[in-house]
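S.K.: structure, please.
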Amino acid sequence: MAIIKPFQALRPKQELADKVASRPYDVLNSSEAKEEAKGNPYSFLHITKAEIDLPEGTDIHSQAVYDQAGHNLMDFQHKGIIFAESKPCYYIYRLIMDGRSQTGLVCVSSVQDYFDDVIKKHEFTRPEKEKDRIDHMKTIRAQTGNVFLAYNNVTEIDTIVNNWKAQNAPAYDFRAEDGIQHTLWVVSDDRAVADITKIFAEKVPATYIADGHHRAASAAKVSKEIRNSTDAGYFLTTIFPASELAIMDYNRVVKDLNGYTTKDFIAALQDDFMITSSPEAVKPAHQHEFGMYLDNQWYILTCRKDTYTTDPIGVLDVTILSNNVLDKLLAIKDQRTDKRIDFVGGIRGLGELEKRVNSGEMKVAFSLYPVTIQQLFDIADSGNVMPPKSTWFEPKLRDGLLTHSI
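M.R.: This is a model prediction of the structure:
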């Protein structure tokens, strides 16, 4: 069963919350982070992307960057920009994007649950990305990046969360520059805190990493190195009930056709797909349907039934595309390392696929139907992993609203 705890968050003064809150460190490069934080000394990017305060060209993985992050975190506390909660609390975090709302519980989850597979994974991690967060955490002695978990709904938890939202004023409530509304409540009542902890321990057999595999893996490894800290045995998570979540498509663009002409490539595709041209951009309407953009033309690709298996991995559209197109025809064997392929989150729209191809940077684009939450759960339960870049979640949690000291 899932072990979670309340914690004493470092969080911003109410009037500064919208200025402190920043987009996650891993969705911005250094120049984008510097531009986004320009003129805002309160931006949490000064902590998560501290290279923005160092000379141009500084190695972003150097100790100087992590030292600067630690200095900036201490400075934020000394100036009263952020403060430590007076007691361990849970936090309720609601995001609203395009009229759709999702609400999760912010807590710290047990590292031992991560090792014991109570917290289930569906992706491989990359050592270099882990090391970056390990060095960041160890230097600043805090977890700034939230791990996004999901679980099957439990009525009692839903009731507590909904009642608390209805009966209490939020600590923060603001609309970010991208139009997403962020609202956060502090659950400080000892009875409510105890009830939440107990219900998770009794009724939630597993949680699932939706987004943040590298942050989770890094926190787990840090816990083995910082043995004198009880707090390091837990890591910062926001846990969402499955009914609140929606996964967006995660599309692919490829630089070349591996020697095929357009005509020959389409002919080769017909072994595994039925193909029709489309006068407009193709957003797949159902599973096993794909869009393809090639030479200023959109196509609908519908896979033939004998092209896939029905096991949890084989039935995924990302697997079907990988096996029957990327590997078989385009010779892309490892999507994590092959430089000929790139990935475009569905939040960017189909226009981004057209743009990448029309510019000449890429030759062909594929739009996919999104993976479902249940598929994610099924794969994690089976002990398998998804192909790289299978899921894209929006809206994303902001860094800086809640930080876990270790």
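
S.K.: from here on, just use CA atoms for contacts and neighbour counts.
M.R.: Fine.

S.K.: what sits up against stretch 26-43?
M.R.: Here stretch 26-43 makes contact (CA atoms under 8 Å, 6 or more residues apart in numbering) with 16, 19-22, 45-46, 49, 51-52, 76, 81.

S.K.: buried stuff in it?
M.R.: 30, 33-34, 37, 42-43 (16 or more other CA atoms under 10 Å).

S.K.: circling back to that earlier point, out of the contacts of stretch 26-43, which sit inside helices?
M.R.: Under the assignment DSSP state H, these contribute 19-20, 45-46, 76 to helices.

S.K.: okay, those residues in JSON lines with distance to residue 241 and neighbour count next?
M.R.: Below are these laid out as JSON lines (distance: CA to CA, whole Å; neighbours: other CA atoms under 10 Å):
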{"residue": "19", "distance to residue 241": "28", "neighbour count": "17"}
{"residue": "20", "distance to residue 241": "27", "neighbour count": "26"}
{"residue": "45", "distance to residue 241": "29", "neighbour count": "29"}
{"residue": "46", "distance to residue 241": "32", "neighbour count": "25"}
{"residue": "76", "distance to residue 241": "33", "neighbour count": "21"}
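
S.K.: who's in contact with residue 18?
M.R.: Neighbours of residue 18 in contact, by CA under 8 Å, 6+ apart: 174-176.

S.K.: before we go on, could you also do this sequence so I can check it against the first one:
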Amino acid sequence: MADISPLRALHYDLDRTGGLERVAAPPYDVIDPEQRERLLALSPYNVVAIDLPRADPGGDPYAQAAATLRAWRDGGVVVTDPEPALWALEQDYTGPDGARRTRRGVFARVRVEDYGRGRIRPHERTHPGPKEDRLRLTRATRANLSPIFSLYDGDAWSPLAPHLGRAPFGELTDDDGTTHRLWRVGDRDAIAAAQEALEPAELLIADGHHRYETARAYAQEVGGDGAHRHTLMCLVSLGDPGLTIFPTHRLLTDLDDARRIALREAIRRDWEIEEVGDEELEPPQDGRIRIGYLDAHHDRPLRLTLKDPAIASAALPGKPAAYRRLDTAVTEALLLQGALAMSEDDISHLRGLEYARSTADARHRIRSGDAQAGLFMGPAPVALVREVAAAGEVMPPKSTYFFPKVLTGMLFNPL
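M.R.: Predicted coordinates:
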């Protein structure tokens, strides 16, 4: 089981910053230079100053981040919580499907361990390794500046809910229209009850694999026991009604004539083919393996339905039944690895393969010539993700797209 505990967080003094809205930011890896400058224009204390540091020519950006954080702490802009606490997060959002929902999560400190069933696992197949950039930043600042988003089976929210009747510690609405509300819960009985609910939980890393690998590398580098053996996570229950999973579509590039023919023959052999409209490329959930298909040559949106579940069983020998019901797993086995002879390494390093998170973007990239064809996935049901995890399996890359993101700058974990 994972080791989960409350944390003595570092956080902004919101009276000094004018609230969270001016200082929080999206995860560093989705921020371009222009957005970074816009965020810093909101406040010189915006978290990008330390999480995405820049230095003058010849300077060290990581030393700059450490000096900036130290100055903020010395000046009382960032303060240390006097006692350990759990932090409750509500996110009111409109998903890519247009529906309005509320997702709930708990910020906690989690002990860094090697991957293993029953403890902490990636929920998708990934080969990130620690990022040197993130490792150098962790060494310099001696803090987790950005949380890892993880899933668990259980309910740690209910023990905290009675303590959320007061105004939140902080609240903001981001550029996507998502409203984030954060409460500190220091009540010992509530913390103990939440820990008890989390005690048997296996954690599935949904977003932040690089950050977790970096935390592991840092813990091993420092050695011994201590705060450096823990990392900051936002834990969301697989049973949370606001947890939704959206699809990521596959774009095929560098298709020569031989691979086009192989793909066409595999589709005709294993799939029923139906012509549909543009808006129907993303298939609905109905229990069958169904995907959308569009290529630049014919420009005819198609829906492909697997002719027989036995085809998936034969293509995925030894895999549990839940895994064989994943459209991403069947597509990978039959079309990417089967028809197009892609290796796992090809898929991991995006050789001949790219991804798009929206149907409209995928269609545009195909029709503009950026990609030769697209395979359109449906959203993976949360119940199926749960089944796959319970069977001890790891899903193919980009099987899920979790929205909204957990922002950076709401809390930091000192190491």
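
S.K.: coming back round to it: need the max-distance pair from the contacts of stretch 26-43 of the first structure.
M.R.: By the measure CA to CA, 16 and 51 form the most distant pair in those, at 22.5 Å.

S.K.: which of these two has more neighbours?
M.R.: Using other CA atoms under 10 Å as the criterion, residue 16 of the first structure and residue 51 rank with residue 51 on top: 26 against 16.

S.K.: my guess is that one contacts residue 65. True?
M.R.: Yes: with contact defined as CA atoms under 8 Å, residue 51 of the first structure reaches residue 65; the gap is 5.4 Å.

S.K.: list just the nearest of the contacts of stretch 26-43 of the first structure to residue 337 of the first structure.
M.R.: Relative to residue 337 of the first structure, the closest of these is residue 49; by CA to CA it sits at 24.3 Å.

S.K.: leaving out sequence neighbours, find the closest residue to that closest one.
M.R.: Nearest residue to residue 49 of the first structure in three dimensions, chain neighbours excluded: residue 25, at 6.4 Å (CA to CA, 6 or more residues apart in numbering).

S.K.: translate that neighbour into the numbering of the second structure.
M.R.: By TM-score structural alignment, residue 25 of the first structure lines up with residue 28 in the second structure.

S.K.: helices of the first structure, residue ranges please.
M.R.: For the first structure, the helices defined by DSSP H occupy 17-20, 30-37, 45-48, 63-78, 111-115, 127-140, 155-167, 190-203, 213-225, 262-269, 317-321, 350-358, 373-382.

S.K.: mean shift of the fifth one relative to the second structure?
M.R.: Meaning helix 111-115 of the first structure. Superposing on the second structure and averaging over aligned pairs (mean CA distance after the TM-score superposition for the first structure), helix 111-115 of the first structure comes out at 4.9 Å.

S.K.: elements contacting that helix?
M.R.: Contact partners of helix 111-115 of the first structure among helices and strands, from 3 or more CA pairs under 8 Å, 6 or more residues apart in numbering; DSSP states H and E: helix 213-225.

S.K.: okay, the helix it packs on sits on what stretch of the second structure?
M.R.: Counting by TM-score structural alignment, helix 213-225 of the first structure falls onto residues 209-221 of the second structure.

S.K.: can you give me the buried ones in the matching stretch?
M.R.: Within stretch 209-221 of the second structure, the residues that count as buried by 16+ other CA under 10 Å are 209-219.

S.K.: what is the end-to-end distance of stretch 167-183 of the first structure?
M.R.: Start and end residues of stretch 167-183 of the first structure are separated by 14 Å (CA to CA, to the nearest Å).

S.K.: same check on stretch 200-208 of the first structure?
M.R.: The separation between the terminal residues of stretch 200-208 of the first structure, taken as CA to CA, is 14 Å.

S.K.: ditto for stretch 3-12 of the first structure
M.R.: So stretch 3-12 of the first structure: terminal residues 27 Å apart, CA to CA.

S.K.: dump the helices of the first structure into a markdown table; add distance to residue 277 of the first structure as well.
M.R.: Listed next are these as a markdown table, based on distance: least, CA to CA, whole Å:
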| stretch | distance to residue 277 of the first structure |
| --- | --- |
| helix 17-20 | 46 |
| helix 30-37 | 38 |
| helix 45-48 | 45 |
| helix 63-78 | 50 |
| helix 111-115 | 46 |
| helix 127-140 | 40 |
| helix 155-167 | 46 |
| helix 190-203 | 50 |
| helix 213-225 | 38 |
| helix 262-269 | 11 |
| helix 317-321 | 18 |
| helix 350-358 | 15 |
| helix 373-382 | 29 |
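
S.K.: for residue 191 of the first structure, give its distance to residue 4 of the first structure.
M.R.: 15 Å.

S.K.: so which of those two has more stuff around it?
M.R.: Taking other CA under 10 Å, residue 191 of the first structure and residue 4 do not tie; residue 4 has more neighbours (23 against 9).

S.K.: map that one across to the second structure for me.
M.R.: Counting by TM-score structural alignment, residue 4 of the first structure corresponds to residue 4 in the second structure.

S.K.: what about the nearest residue to its match once chain neighbours are set aside, distance to residue 100 of the second structure?
M.R.: Nearest residue to residue 4 of the second structure in three dimensions, chain neighbours excluded: residue 110, at 4.6 Å (CA to CA, 6+ apart). From residue 110 of the second structure across to residue 100 of the second structure, the span is 30 Å (CA to CA).

S.K.: counting neighbours, go ahead and name the busier of those two.
M.R.: Legend: neighbour count by other CA under 10 Å for residue 110 of the second structure and residue 100, higher for residue 110 (22 against 12).

S.K.: that one matches what in the first structure?
M.R.: In the first structure, residue 110 of the second structure lands on residue 109 (TM-score structural alignment).

S.K.: state the distance from that match to residue 118 of the first structure.
M.R.: 10 Å.

S.K.: between these two, which contacts overlap?
M.R.: Residues touching both residue 109 of the first structure and residue 118 (CA under 8 Å, 6+ apart): residue 2.

S.K.: if I pick residue 274 of the second structure, what's in contact with it?
M.R.: Contacts for residue 274 of the second structure (CA under 8 Å, 6+ apart) come out as 302-304.

S.K.: can you rerun that using 10 Å?
M.R.: With contact taken as CA atoms under 10 Å, 6 or more residues apart in numbering, residue 274 of the second structure is in contact with 292-293, 301-305.

S.K.: and those, which two are furthest apart?
M.R.: Longest span within the contacts of residue 274 of the second structure, CA to CA: 301 and 305, 13.4 Å.

S.K.: residue 405 of the second structure maps to what in the first structure?
M.R.: Residue 405 of the second structure maps onto residue 396 in the first structure, by TM-score structural alignment.
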